[in-house]
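**Student:** Dropping a prediction and its sequence here:
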Amino acid sequence: ERRNGMAVRIEIQQEENYDQEYIHADLEYLLEELGLLERDLYFVNGPLDLTGLGDAIDVLENYFPNLRYEPFKPVYPSELQTTNLFKLAEKRDIFLHHPYDSFKPVVEFIQDAANDPHTLAIKQTLYRVSANSPIISALKTAAERGKQVTVLVELKARFDEENNVQWAKILEEAGCHVIYGKTHLKTHSKIAMVVKQKNGRVHRYVHLGTGNYNDKTARFYTDMGIITTNEGIAEDATDFFNYLSGYSNQPDYHYLHVSPFAIRDNYIEDIEDEIQAHRANGNGHIIAKMNSLTSKDVIRKLYEASQAGVKVDLIIRGICCLVPGIPGVSENINVISVVGRFLEHSRIYWFHNNSEEKLFLSSADMMTRNMIRRVEIEFPILDEHIHEEIMEILKVYLEDNTKARYKLPDCTYQYVQNDLAPVDSQQIFMQKALNEGEQARTSAPRSKMTWFERLQNRLNKK
């Protein structure tokens, strides 16, 4: 039903008594009309449309309660239960690991700023948001209260085009400055900045993440984000929004790597540095977690790293065009895919760098489209405690022998099987969050927030 767009294949449900000759003329007609070749025909032994399974679950879970997941409610971070988010961010970076950590602090980041008389401006990119987004509501409130609100709404977000057009109109009517990004480039970055003026000084607070500002998908997508007041990152965020708004050319950033091209080029440069460090010290190690890996340039460089002896661990949920375990080519590369209760969506890139470790989070996968046709952000983890926490998370993923599958040289996958105690990474993260939430409830100190902040915090949590 699309007015534009090319067909890429024809899928045909192959029944048990299927007779291909019977529909030969129909297939020839379809191929000709759609401009496809015979090689673009795919015969599927099973149903083509799996979207109905969502409705089936709603019906079947009452009959098979033992097959349902145990209910899990994201945990509101204990450190924010007794301290105002902005005050804490002024002291140190805040790390959030969704859906184990609640997404509410990210929503409150915008809500509180909208209601704070000290707020001068809010700037944010929006790629996908929920149908009744509290973030959209907060941005409208901020504009109506006289704050300068700049929002980039990506109109080319696949399947959300119509939804985003409506949000853009609503935000414009509320007085927001709505921009639509760079020509021919999708803006897939996840960044928000709040600017406040207190005691004669301007303070900038920045949220950077790997996932969308969508409070609904944040309950079942695994993502990571930080809230920081680091001056270098804040200056980069200002330059980034000026660039998107057309007020400046592509800037030179202090800490951020911004595609098109810069993320790929910096990643390849970091791999090269790891190769040189390994040749000098023999301890090269790269860990990367992403949704998909398709970039030929990155794959070639990872092969080169493997051939130099660098150990490479890849955690890739979906498409992986790299083939591990080929002697002389990729024998030092290990690829696993973790598929569990939550959709693995966070992107993490780590380099040992002869103990001078480099760790980045990013909105981008190492895919050609992310590298050259999108505006993406990769940002460093500068806080040592957050760095250690993310490394522990990566360690758990690599030890998963319950939901993890490893890729073989023939491009098939097999479950990880060993004699070690069972490790289900997502279950471990859920239990960790629940334990920390319970510990916070039983040993919570007297709140340092004012009565108004406590009331506002309680209302936001509802």
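**Tutor:** Yep, it's here.
**Student:** drop to CA atoms for contacts and neighbour counts, all remaining ones
**Tutor:** OK.
**Student:** ranges for the helices of this protein?
**Tutor:** Secondary structure of the chain (DSSP state H): helices located at 24-34, 53-60, 85-91, 104-115, 134-144, 161-173, 231-245, 262-281, 296-307, 368-372, 384-399, 425-442, 451-461.
**Student:** what would those look like in a markdown table with distance to residue 16 and mean neighbour count?
**Tutor:** Compiled in a markdown table, the helices of the chain are given as follows (distance: least, CA to CA, whole Å; neighbours: other CA atoms under 10 Å):
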| stretch | distance to residue 16 | mean neighbour count |
| --- | --- | --- |
| helix 24-34 | 17 | 13 |
| helix 53-60 | 22 | 10 |
| helix 85-91 | 60 | 16 |
| helix 104-115 | 50 | 21 |
| helix 134-144 | 49 | 21 |
| helix 161-173 | 39 | 16 |
| helix 231-245 | 54 | 19 |
| helix 262-281 | 47 | 19 |
| helix 296-307 | 40 | 19 |
| helix 368-372 | 39 | 19 |
| helix 384-399 | 40 | 16 |
| helix 425-442 | 38 | 16 |
| helix 451-461 | 53 | 13 |
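**Student:** Against that first model, consider the following:
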Amino acid sequence: MTEHSEQPHSDNPALAPATTETIAQAVADIRSHHDQPVIDPVAPRERYFNRELSWLAFNERVLDEACNTAHPLLERLRFLSISGANLDEFFMVRVAGLRGQQLNAVEHLSADGLTPAQQLGAIGESADGLMRRQQVVWRTIRHELAAQDFHVLSNDKIDAESSRWLEVYFREQVLPVLTPQALDPAHPFPFIPNKGFSLIFDLKRISDGEPIRELLMIPTTLPRFVRLPGDIARYVSIENLIRRFTALLFPGYELLGDGAFRVIRDSDIEIEEEAEDLVRYYNTAIKRRRRGRVIRLRMEGGMPEVLEKHVCEAAGQGAIVSEATGFLGVADLDQLTDENRPDLKWPPYTPRFPERIREHDGDCFAAIRDKDIVVHHPYESFEVVIAFLKQAAQDPDVVAIKQTLYRAGKQSAIIRALIDAAEAGKSVTAVVELKARFDEEQNIMWASQLERAGVQVVYGFTNWKTHAKISMVVRRENGSFRTYCHFGTGNYHPVTAKIYTDISFFTADPRVARDAGQVFNYITGYVEPHDLELVTISPHGLREKLAAMIDAEIDHVRAGRPGTIWAKMNSLVDPAIIEKLYRASAAGVQIDLIVRGICCLRPGVPGLSENIRVKSVVGRFLEHSRIFCFGDGEQMPNPKAKVFISSADWMPRNLDRRVEYMLPIENPTVHEQILGQVMVANLIDTEQSWLLKPDGSYDRVSDAGGKPFNLHRYFMTNPSLSGRGAALKKSEGVPRLKLRRGGA
């Protein structure tokens, strides 16, 4: 989320210039390809939902999962903490960008026709309501946890024995790392880092009545909650612990008043076009990120007015100030979910390892050579991807490995495999994306380690992110070379692969191999691809390919055949694609969209989008895969449908300012799994789904007396088609799903 320039962030979609003109151009482009008229873009607010408010609506759905009594208590608490972390990032990036526009008098309108100031006003109202609701949810969960012998204690609920233990803990584990700082003309208010949590005190010296004001920044090395010893979970927040022993921190002083506060700073990194050395630039920019402008100041309710004024003045003009009526720093509640209480968590789930690989004695190359295979994470283990690269590193017949790295995690087996391969004398190329937000520092470290091992490290484009997730392994076989490829909709990240639903596709198709080779040459050598056989990439052709596929469905309807589009993604923002979908709806194409997060398209509006339905799935796992399906003249699902997996959401940044891929799925088994299993399951889910209404609100899907269906449970309990292999034929098979509106 930065170097902070006085110019708007060029990489930030919310800050894209002249969206009204963009909309007009999108409609003009549609007209240039079709002779039928389209609806004029005369009322942006009636055509589009605001991007930022749509994101806040998504976070409301996340928060709603914290209220879902069907979930175990600590999982509900985890959803609450996620909603807090999401909101922090939203302010660090999105609100920071809008605030930058406002301060620099940049009046570019959003797609729905709002100025930055209007958007900030609407965001403030919506975010304040969300934060108030977070406090209500926390009080409810805290009360329910207490009924399960899980306590977060206020100071007045701590017994004498516990108080004695806490005092020893405070003296030995906390006090040595605390550094109070006096605030007076000789000691100005210090810098508070991003997400810094602090206490401010007004004190009076007992000996002579001399007043003093002290600031205490709570070090991040201290836990937010201290667990009392014993079998029963009892926690005390760090701020309450410090307050309990203020006399030990300030001996000889009387406490007159205190308050807690937390700051959020502008944390986006803007790329300078002339940056000559990206690594050096990012090392500097990461340090500057920590010193960005204060965007949000959150203060504890009940803070004395004089202290509140002092903190506000120190934050500077432009900070969005709000008061917390309860717990400050909701994201920190995640620490409590580490408690060993399996009865308050989801039953543990162990991903399956695909039988297809086992049937080939663990030989990934033999299994892929036999037939394309798709691995559906997290239901099937990410270890398959690691095994693929480990085998490549150890195989003497492998001569080259090429790999993109967007987010690899802190303990990355992927990095280890690439290093092992390079040390074994193989040609290894790693495209490391330094612009992976909040992972820049980690990626710089990995790049350094890879280079020391002899890996050829490439940082890609200065202005574009390399977001495509691709691996290539070139192997010597029978006197020639065969290339094995992996295409993922998610990151090469072992942690997120356990909670994000993503697709990993493995193939030895020579056409895909040739295309992948061109994509890597484009990233490493700026050699633009020509005559790609199967893969489509952005920013060269992906937008046009999507538009052409939508147009083809319109043509099917005109010819009297069914026109159908199913698409699954994280966000739908791009005005030109939205206009294409509106036009398809007007022509009679039936469109079902599964958009987990931001959706700027307004569905179900007569004359505009009455044939478009949008749902969002929020549940135990985070829906992350991007899948696009086109009926090709028949109702879906059907074997002829055009099915694609992709790394790209339908956003301007993905289609115009990132290197992304889209790949058609041709293998019949993989095709059936993705279309008939994954997409149908998402469409018929009734337990974790929300329907987007024309007014922008979301209604939770109800089974309406029918049979409930939970897509995550289905995939946790049923094997995949592609990964099951020959074992599928010997079993009773996988329960087939039928698409019926509103249920399975």
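**Tutor:** In hand now; what should we look at? These figures come from a predicted structure and were not determined experimentally.
**Student:** Need the helices of structure 1 in JSON lines (columns: distance to residue 318 of structure 1).
**Tutor:** Shown next, in JSON lines, are the helices of structure 1 (distance: least, CA to CA, whole Å):
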{"stretch": "helix 24-34", "distance to residue 318 of structure 1": "28"}
{"stretch": "helix 53-60", "distance to residue 318 of structure 1": "20"}
{"stretch": "helix 85-91", "distance to residue 318 of structure 1": "34"}
{"stretch": "helix 104-115", "distance to residue 318 of structure 1": "27"}
{"stretch": "helix 134-144", "distance to residue 318 of structure 1": "29"}
{"stretch": "helix 161-173", "distance to residue 318 of structure 1": "24"}
{"stretch": "helix 231-245", "distance to residue 318 of structure 1": "30"}
{"stretch": "helix 262-281", "distance to residue 318 of structure 1": "19"}
{"stretch": "helix 296-307", "distance to residue 318 of structure 1": "15"}
{"stretch": "helix 368-372", "distance to residue 318 of structure 1": "15"}
{"stretch": "helix 384-399", "distance to residue 318 of structure 1": "15"}
{"stretch": "helix 425-442", "distance to residue 318 of structure 1": "17"}
{"stretch": "helix 451-461", "distance to residue 318 of structure 1": "34"}
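**Student:** Which one of those helices lies nearest to residue 196 of structure 1?
**Tutor:** helix 104-115 (8.3 Å; CA to CA).
**Student:** In structure 2, what range does that closest one match?
**Tutor:** With TM-score structural alignment applied, helix 104-115 of structure 1 matches the range 383-394 in structure 2.
**Student:** How about residues contacting the matching stretch?
**Tutor:** Under the contact criterion CA atoms under 8 Å, 6 or more residues apart in numbering, stretch 383-394 of structure 2 has outside partners 353-354, 363-365, 375, 398, 401, 413-414, 417-418, 420-422, 424, 426, 473, 504.
**Student:** Also stretch 701-714 of structure 2?
**Tutor:** Here stretch 701-714 of structure 2 makes contact (CA under 8 Å, 6+ apart) with 619-621, 681-682, 684-691, 742-744.
**Student:** now it, how far from the chain's geometric center?
**Tutor:** 25 Å (CA atoms, centre = their mean, to the nearest Å).
**Student:** Tell me the buried residues in that stretch?
**Tutor:** By 16 or more other CA atoms under 10 Å, the buried positions in stretch 701-714 of structure 2 come out as 701-703, 708-712, 714.
**Student:** How about the residue mapped onto residue 477 of structure 2 from structure 1: what's its closest non-neighbour residue?
**Tutor:** Using TM-score structural alignment to pair residues, one finds that residue 477 of structure 2 aligns to residue 198 in structure 1. Among residues not flanking residue 198 of structure 1 along the chain, residue 118 sits closest, at 6.3 Å (CA to CA, 6 or more residues apart in numbering).
**Student:** Could you do residue 128 of structure 2 as well?
**Tutor:** residue 322 is the one closest to residue 128 of structure 2 (CA to CA, 6+ apart), at 7.7 Å.
**Student:** how many other residues sit next to that neighbour?
**Tutor:** Residue 322 of structure 2 has 17 neighbouring residues, counting by other CA atoms under 10 Å.
**Student:** how near is residue 153 of structure 1 to residue 191 of structure 1?
**Tutor:** 12 Å (CA to CA, to the nearest Å).
**Student:** Name the residues contacting each of those two.
**Tutor:** Shared contacts of residue 153 of structure 1 and residue 191 (CA under 8 Å, 6+ apart): residue 125.
**Student:** ok, and the closest non-adjacent residue to the equivalent of residue 613 of structure 2 over in structure 1?
**Tutor:** For residue 613 of structure 2, the aligned position in structure 1 is occupied by residue 334, per TM-score structural alignment. Leaving aside its sequence neighbours, residue 334 of structure 1 sits nearest to residue 313 (CA to CA, 6+ apart; 5.0 Å).
**Student:** what residue of structure 2 takes the place of the one you found?
**Tutor:** With TM-score structural alignment as the criterion, the equivalent of residue 313 of structure 1 in structure 2 is residue 592.
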